[in-house]
Structures are given as C-alpha cells and as structure tokens.
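Student: when you get a sec, could you give me coordinates for this:
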Amino acid sequence: MQLCNITRSFLGKIIEIPTNKQKNTSKLHIQGRFFNFEILQNFFPMVRLLLCFLILCISCTTEVFPKVGYQQKILLGIDVLVRDDFKILYGKRVGLLTNSASRSSSKKMTVEYFVNNPKFTLNAIFTPEHGFFTTVPAGKYVPDDSLYGVPIFSLYGNNRKPTPYQMSLVDIVVVDLQDIGVRSYTFISTLYKVMEACADANIPLVILDRPNPLGGNLVDGNVLEPQWASFVGIVPIPYLHGCTIGEIAFMINEEGWLKSNGVTKKCDLTIVKMENWKRQMNWEDTNLEWFQTSPNIKSVDAIRGIAMFGVLGELGLFNLGVGTDLPFQVFSIRNVNVKKLEKLVSELKFDGVAFINKEKQKHLEKEHNTFLIKFAKNKECKYYTFGMTLLFEIRKAFPHLFSYERLKSRRIEMFKKVTGTSVLFDSLIQGDETEYFNYLNKGLDEFLKLRSKYLLYK
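Tutor: Have a look, this model is predicted:
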C-alpha cells in the first residue's frame, strides 16, 4: 500500500522530465536525493518508466519518503525518563507504584530500570489490585511481598493507601501503571490514594504517562454521583473517560477532588508526558504490545468487552467469558428462549460490534445460547451506551430475570457503585425507559468542558 501511494505521487513527477529544448542535465529532488535524467531522455518512454520504478525501489529501501500514518515511534513516560537519564530522581530514595504490565516500548519492565540504578535508590515498590504479576483475581486480597530484595507494599491488602511508615522510606513516588480507561477499574482509585498520601507527607509525585487503550476521544456514560464514590469509582468522571492516567491525575489535583480527612489538598505533581501519541489513536495504532494488567484483561478486545459488558456482569445474570480465554468477548443467558434472544441481538445495530452465533464457533458449543463478540479496531464505539442499551432490551424481552427475588442484594449494591448512581438500576427494574436513557450520559457535556482544561495531547 505504501509503495502504491509513493508510486502514484512519483508518476506525477515523470511528466516533468525535461525535453530536448530544455537544459541537457536536469535533476529530480526526492527527499534530499538528486537523480540525473540526462541519460534517461534517450530511452524509450516505457524503459524510462521502468528505470524510474527502480529508483523508487532504491528510495523505499532507505526510507527516504515521508512515513504514512502513525509511523513515528511512541515514547512512553518511562522511555522519556530513561532518555533523560532519570534526572528528576537523582540522589533520591524512590517509591514506585507499578506492576509487571508497566513496560517501556522495548518491553522491559519499569521496575528493571529502577532496581540497582546508581543514580537513585529504589526503597519501596507499591502494587495495585491483582498484585505485581497481575495474576490475583479481582477483589482478592493481595499480600505484601518483595522483589529484587526491595519490599513490595500491597495497596490492595491490609491498606489501600500507603502508610506513614511506608512514606517515610521515600523522598519521591513514581507511578507507572497501564490504566484501561474504564472508571470502575481500580487503578485510578489506587492512584488517588497514593496522591492523597503524597499530599499528606509533602512528598513529590511523578506520573509516567501511558496511552488510554480505548483512545483519547472516546468519552461515554454518566458521571459518577459523589455519594456513590467507592473504590470502583472514586472521582466524578464518566464510565469511559477518554483520558490518560496523567490527565486524570492532573484533573484530580486541580479540581479539588483530592481530600484527606475531609480537607482539600494538592500534591506536588509532575507528569512525564509521552511523545508522538495522538488522541485519535486506538491501541493497535501505537504498535505497542499489550501486557495483561489483570487476569481477565489479557487483550485490548477484553478492554472493549469490559467497557461494554462490565456493568452487566455485576448483576450475575449473564455469562461473559470471565475466567476463559475470551473474557468479556462472549455473551450468553441461560434459561431464556433461544430464538427470542437471537432475534433481539440481530435487531440491535451496534456499529463496530458484531454478535456471532455460537453455531459457527465450535469451541464454544458447550455454552447454551452463546454469542462470540467481535470488535472493530477502527471505530470509536460508545461501548457503555451499547451495553446499557442491550441490558434494557433484555429487561423488556425477559422481565422475569430482573425480579428482586432473583437478584442478590450485594450484586444490586455493586451495580449501583459501578454505574455511580441508583437511578439506572431503579429505572431498569421499573421499566422506565425514558428515565433510563435520559440518565445514561448525564453530566457528560459538563465533563467534556471540564476535561478540555487538562488534555495534554492533541
């Protein structure tokens, strides 16, 4: 494709080859190279065309043409820190919030750059939910540990916030976490608690920024109501916020959302920005490899799946492939009319999302009424709106699934926490379609205006 585009542009140059009436020697400039066409004028037109094509091949092999699309290598925050020789950490005792999914563009773990670094001392490693190796199931206790002789303090174990003792071990804290762009994913809550601890201890915080794998323009869902703040939604942002972790930290710090013991605080925040990342990029555009951030987020399609189906999973009514090789990429409901469900799904037109019937997927044939979900890579899909629309349509088609007797109270409570409101659950159960859909993107316009002040990338 690249060669074809170059060829088309080059053929436009061929007609500019001088005639005998012009100077005997002429040169064509191609990105710093000159080619002599004096001899070419004596060949038949077809031969000249072939020689021009050979010149093109030589040029292509040395990459002298401008690159098309997203060809520039993205430098992550960690890449920029390494390139700049860790200057902001010189001589300091460092604490690092990270896990094994946090890597440079060359796939080296961030912690490997920090261990035994002669420029500073790594005194503490902090880890979020799922532990350093990202293998602990969701919601499960993560114990303290050690790595390379450095203590690992779990922030999903005995405490969610670094203790005063842990903070006394460091002069500065660095955060390098690959978030997934979904409000209920707890990495943002862990970031919030670390910011809180840094503000309390008057210790600087450095964020090594990373891409939002759903892109920087996808913003979808209602803004969380403050009274529903929890560890699965700690700040008033939409379910899909379209920000990098650095932008979220910037927003938290400047909007007065950071509170400790009821007092509004700010931390001394530095964000090491990425280079060459654009907001319109999806993950595949970055040419970066995805590393599992938790047991069920093994791929970017799993992120698209949790963005669409994660809220639905809280009710416990559906099989979403959690615990399989395709987490959040299958969909099934037991004990409902098969033909009715197939008709419902076929009539829903979600641009960029395809439901493939299980009959065409032999490896899924053990599941009843199962659909394999395929996501387009080049679409900015409103995954949250799609998923919540599907949920309401299922409520209309199969109301018996949504009785209070069938739903467990702890699941109802978690659904409200994850959606950031009680309105959506109440209107779902009552079948109030107008209130339900009016609320799906409540507060979104105001958030977009607020967000614009904190965007670090175009």
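
Student: hey, let's count contacts and neighbours off CA atoms from now on
Tutor: Will do.

Student: could you measure from residue 104 over to residue 416?
Tutor: Distance check for residue 104 against residue 416: by C-alpha to C-alpha, to the nearest Å, it reads 37 Å.

Student: please read the previous query as pertaining to residue 118.
Tutor: According to C-alpha to C-alpha, residue 118 and residue 416 sit 48 Å apart.

Student: looking at these two, which is more packed in?
Tutor: residue 416 (20 against 10; other C-alpha atoms under 10 Å).

Student: could you find the closest non-adjacent residue to that one?
Tutor: Spatial nearest neighbour of residue 416, excluding adjacent residues (C-alpha to C-alpha, 6 or more residues apart in numbering): residue 422 at 5.2 Å.

Student: my guess is the one you found meets residue 414, correct?
Tutor: No - the criterion here is C-alpha atoms under 8 Å, and residue 422 misses it with residue 414 at 10.3 Å.

Student: also this sequence, please, to line up against the first:
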Amino acid sequence: MRVYPGLEILLKEGLLKNKKIGLITNHTGVNFDLESNYHLMLAEGYKITALFAPEHGIYGDHPDGQYVSSTSDATTGIPIYSLYGATQKPTKQMLKNVEALVFDIQDIGARYYTYMSTMILSMEAASEWGIQFVVLDRPNPIDGLRVEGNVPSLSWISPVCYAPITIRHGMTAGEISLFMSAQKNLSAPTVIPMEGWRRSMLFSETGFPWVPTSPSASSLEMALLYPGTCLIEGTNVSEGRGTSVPFQVLGAPWIDALDLSKAVNALNLPGIKARPVHFRPSYSKWAGNICQGIQIHIFEPNVVRPVETGVRLLFTLRDLYPENFEVTPPGPNGKHFLDLLCGGAQLTDALKHDSSPDRLLDTWNKEAQDFTSKREDFLIY
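Tutor: You can find the predicted model right below:
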C-alpha cells in the first residue's frame, strides 16, 4: 500500500490532454520511480508550452533567497519562466500559450515555505486571465492532523507568511488552493487528489522516497522540526545552514553546548531530546567559526510540537545568554525577519517583555484551535 500523488492520477486517467499546459514545478515533481513530471507528460503526448520555476529553481539548484533567472530546459527546449525574482506572478505574456496552469510541487507543511506563495500568486494570474488552474496534490509530509502557531493579519502577508493560516497548518497544496480561492474570491481551482493518503500519515508512511524539498530539507526529521527551528533564522544564532543538518542543529560561538543541552532537555519538550554539539558552518551565519550548540533528535515523531519547541528554544537562549542573544535588526523594510516569519511582532515583543513564553503560546494555541475549525470546509481527505 502506498500513496498515489495527483501526478500519477493525472497520467493514469489522461486528464488535460487536450490543453496547452503551463507547469509550475521543480525537482520534487516526480512519480514513485523518481521520474520528472514534464518528461512523463511529454512521453504521454501532453502539450507543455511553458515551465514555471519557484524559489530554488526548476532543478532545486539555487540557494535560499537567490533570485532565479528565466531560461529554457536543456532537454526539451521548453521555456522556463522564473516566479522567484523581479516577477513573482505569471504575466499575460508568459501565459499567452497556456490553457491550463498546473501546479505540481512537494511542500514541506510550514507557512514559511515560499512554494505556496508562488501557487497563490499563480492562482490569481489564472483567475485574472480566465485560465484553468489545476493542482496535482501531494502529501503534507508532517501529517494533516496537527495544527500549531498563530494566524497572521493580512497586513503581514509576504512570501514567507503567505496566507492567514497557522505556521503548521496540516493542509495539502490542493486544500490550501481551495481555502485561498475562497479567501480571495478567485476562480475555483481544479484539484486532482491523491489516492491512499490519510491525514495521520507522516511522509515516511506514504511509501514514497524523500526528495529534499529544498537544498536544506535533508530529511523528514528536518521537516518535522522546521516549523519551529526556522524561527532561529530571525536571530543571531546559526540555524545550521552550512552544515549537513540545517534546522536540526543550532548554535553560536558564545554558547556552551553542555549548558544549553541541559537547559533544553530540562524543558521535557514532547518527542525530542537535545545533544550537545560543536560545528563550523561553511556559509551563512558564523561561517568559518567554531560554534557550540545542540542537535535536536526526534524520538517520537507523532508527538513533536515544533512551533512550541522553537519558541521555547528562543526563550531559553535569551535567558542563558542575555548579553549575546539578539533578534536580528530590522531590514530595509523596517521589519524584523522574525516578525516576517511570524506574521506580526508578538514573538519579538514577548522576548523583550515576558518572563516566559506561556502567555504567547496560550494565545497561539487558541488561534490554532480556531483555524482548525475554519479549515474544515476545505479539507479533501
């Protein structure tokens, strides 16, 4: 028993064969045998007139945040239009030979990931120009049951906080497309559902091999921690970029690994344990410097609460290292990156003024409960 993604259902049933297709995809758009979606579709006689690239590019070879250039695919000659650069929404010119705009990308299940932002902007373009929008659905790799974190106000929407949904949302791309089409009053998308997926499933239960969803998404363990450890990106502590296990290790030159591991383990956070580590990032924060910190190991994946874990990690770092720990300063837009990730300043303010994260987490838990009810009408599985 395994899960059959929307791509395989599309091919099995021969759907959309009469359409000129624009395909929004990347290296994760594969079948069970790890064959690329557009090569499979072309072999079956589909007419693909354009490819569209999200962050990290069609081939997954661009680092985080680096603009992607428009080009053409070397094997097929199909034009590749970048949706992660000066243009983030398909233009009328890009869509001139497109009758169905199809999205097929594996998401990670956290609101910070920009792939869903790309999907939503593409839905808007399709709606504006009267083009059918289709989602080939894929699993939420960190399950479809658990919901954690806050719901941002619309004034904070950005590529790293793309919708009024929780940080860990427990939805698939298809479900998010239905939710956002209702929110934005867009033309309803066509979702080609998976077969065999259940909401309780982690990606390891789908029968599918893990294809890194981005250069730093090395494993399912990383994906499970990412909704929480991504918050470290908004501080002067390394989140492990430049190591083999980003978002699983964190540290800085001024941290004592033993002290931090003892403090984190004393929190008794569900499903995880911290191990003291030393590491030297090859790039990003503290590149070339010996850092001390922790690696987070998952013992019980079904009970891990990554958002709570991330928030409590930040408070622990603040309390242990008040002279060194900092939220990174505001960028050119006047906003802290931590605030952009969170969709508001609640966490930054709590780190400044609250003795513990309990009040903030209580508020976020209430928002998560409300969102769990709100999403019900849009769930497919």
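
Student: counterpart of the residue nearest to residue 416 of structure 1 in structure 2?
Tutor: Counting by TM-score structural alignment, residue 422 of structure 1 lines up with residue 345 in structure 2.

Student: next one: the equivalent of residue 375 of structure 1 over in structure 2 from residue 314 of structure 2, what distance?
Tutor: Aligning on TM-score structural alignment places residue 375 of structure 1 opposite residue 298 in structure 2. Counting by C-alpha to C-alpha, the gap from residue 298 of structure 2 to residue 314 of structure 2 is 19 Å.

Student: map residue 112 of structure 1 across to structure 2 for me.
Tutor: Aligned by TM-score structural alignment, residue 112 of structure 1 pairs with residue 39 of structure 2.

Student: burial count for the match of residue 375 of structure 1?
Tutor: When neighbours are counted by other C-alpha under 10 Å, residue 298 of structure 2 comes out with 19.

Student: wait, it sits on residue 270?
Tutor: No - checked against C-alpha under 8 Å, the pair residue 298 of structure 2 and residue 270 is beyond contact range at 9.2 Å.

Student: how far off centre is the helix of greatest length in structure 1?
Tutor: If you go by DSSP state H, structure 1 has its longest helix at helix 45-61. Between the mean C-alpha location of helix 45-61 of structure 1 and the chain-wide mean there is a distance of 43 Å, by C-alpha atoms, centre = their mean, to the nearest Å.

Student: what stretch of structure 2 does it fall on?
Tutor: Helix 45-61 of structure 1 corresponds to no residues in structure 2, going by TM-score structural alignment.

Student: check stretch 180-197 of structure 1 too.
Tutor: The counterpart of stretch 180-197 of structure 1 in structure 2, counting by TM-score structural alignment, spans residues 108-125.

Student: can you give me the strands for the stretch 51-200 of structure 1?
Tutor: Using DSSP state E, counting those that start in this stretch, the strands of the stretch 51-200 of structure 1 run over 93-97, 121-127, 145-147, 150-154, 172-175.

Student: the last one vs structure 2, average distance?
Tutor: Spelled out, that is strand 172-175 of structure 1. Mean deviation of strand 172-175 of structure 1 relative to structure 2 after superposition (mean C-alpha distance after the TM-score superposition for structure 1): 0.8 Å.

Student: where does the residue positioned nearest the centre of structure 1 land in three-state SS?
Tutor: The centroid of structure 1 falls nearest to residue 213 when counting by C-alpha atoms, centre = their mean (2.3 Å). What DSSP: H, G, I helix; E, B strand; the rest coil gives for residue 213 of structure 1 is coil.

Student: leaving out chain neighbours, which residue sits closest to the residue in structure 2 that it lines up against?
Tutor: Alignment note (TM-score structural alignment): residue 213 of structure 1 maps to residue 141 of structure 2. With C-alpha to C-alpha, 6+ apart as the criterion, residue 141 of structure 2 has its nearest non-adjacent residue at 4.4 Å, and that residue is residue 203.

Student: separation between the match of residue 422 of structure 1 and residue 239 of structure 2?
Tutor: 20 Å.

Student: give the buried residues for stretch 325-332 of structure 2.
Tutor: 325-328 (16 or more other C-alpha atoms under 10 Å).
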